[in-house]
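*Asks:* Fold the following.
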Amino acid sequence: MLKQLNTNIGRLRLLALLEGLSLIALVFIAMPVKYIFNDPSWVKAIGPVHGVLFLLFVVNTISAGIELRWKFSETTWKVLLACIIPFGTFYVDKKILSRY
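*Replies:* Have a look, this model is predicted:
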C-alpha cells in the first residue's frame, strides 16, 4: 500500500476511497444526527473534512491526468464527474483507476 502512495494514481485511488467514505459518513451519520437529534456538531466536524478530501481529489485528478496524458474528453472529465455524483468515486476507482 505504501508503494502506491508514491504515484499520482495510487494517491488518487486512496483519495477516491477516503472521499467516498467521508460522504457516506456525512450523509448517513452526520446529517441524520443533525436533523433527528438537532445536533449539528457531526456535520461541523465531518463536513470540512469531506470538503478538503473533495478538493484534494480534484487537484490530484488533474495532476494524474497531466502525468498520464489523459485526454480530457475521454478520461479526465469522467474522473472529475465521479466526485460530484454521490458514491461515484467508488465506481470510477473500479472501472478506470484500477487499470493503471
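
*Asks:* Please make it C-alpha for all contacts and neighbour counts, starting now.
*Replies:* Fine.

*Asks:* Could you double-check that residue 83 sits in contact with residue 54?
*Replies:* Yes. With contacts counted by Cα atoms under 8 Å, residue 83 reaches residue 54, the gap being 6.9 Å.

*Asks:* shared neighbours of these two, anything?
*Replies:* Jointly contacting residue 83 and residue 54 under the rule Cα atoms under 8 Å, 6 or more residues apart in numbering are residue 19.

*Asks:* how long is stretch 93-100 from one end to the other?
*Replies:* With Cα to Cα, to the nearest Å applied, stretch 93-100 spans 10 Å between its terminal residues.

*Asks:* ok, and what's touching it?
*Replies:* 9, 13, 16, 79.

*Asks:* Next, the second sequence, to be compared with the first:
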Amino acid sequence: MTNLFKFIAISEGISYLVLFANMLIVKALNPPLYKTLLFPIGMAHGVLFIGYVIVAFVITKRQNWNIKELFIVQLASLLPFGTFYIEKKFVKNV
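*Replies:* Sure, this is the predicted structure:
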C-alpha cells in the first residue's frame, strides 16, 4: 500500500503541475487547445487527488502518523510540489 501511495503522490503532483501549465501557458498561446485539454487533465488530476486523500487515510496507521502529520500530508495535496515533499519526507517503507 505504501508503494501505491508513493505512486499516487508523484502522479498527483505531476498532474497538478500539468494542469497549471495548461492554465498558464497553453491558454495564452492556444486557447482552443486549452479548452480541449482542460477536461482530460482536470479529470485525471481530480481522480488522483481523491485517491491521494483516501490512501493517505488508509495508510495513516501503518506509517504511524499522528493527527498533526496526517493534517500536513493532506495539506500538502493542495500545494504545488507538496506531494513530492511528502513522498520523500513522510512516507517510510514498512
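
*Asks:* So which bits of the longest helix seen in the second structure are buried?
*Replies:* Looking across the second structure with DSSP state H, the single longest helix is helix 31-58. Using 16 or more other Cα atoms under 10 Å as the test for burial, helix 31-58 of the second structure gives 34, 37, 41, 42, 45, 48, 49, 51, 52, 53, 55, 56.

*Asks:* and the angle for the helix or strand following it with helix 31-58?
*Replies:* Next helix or strand after helix 31-58 of the second structure toward the C-terminus (DSSP states H and E): helix 67-76. Angle between the axes of helix 67-76 of the second structure and helix 31-58 is 170 degrees (criterion: axes from the mean of the first three to the mean of the last three Cα atoms, to 10 degrees).

*Asks:* For helix 67-76 of the second structure, list every residue counted as buried.
*Replies:* 70, 73, 74, 76.

*Asks:* from the chain's centre, how far out does it sit?
*Replies:* 13 Å (Cα atoms, centre = their mean, to the nearest Å).

*Asks:* aligned partner of residue 73 of the second structure in the first structure?
*Replies:* Counting by TM-score structural alignment, residue 73 of the second structure corresponds to residue 79 in the first structure.

*Asks:* got a list of what its match touches?
*Replies:* Counted by Cα under 8 Å, 6+ apart, residue 79 of the first structure has contacts 61, 89, 92, 96.
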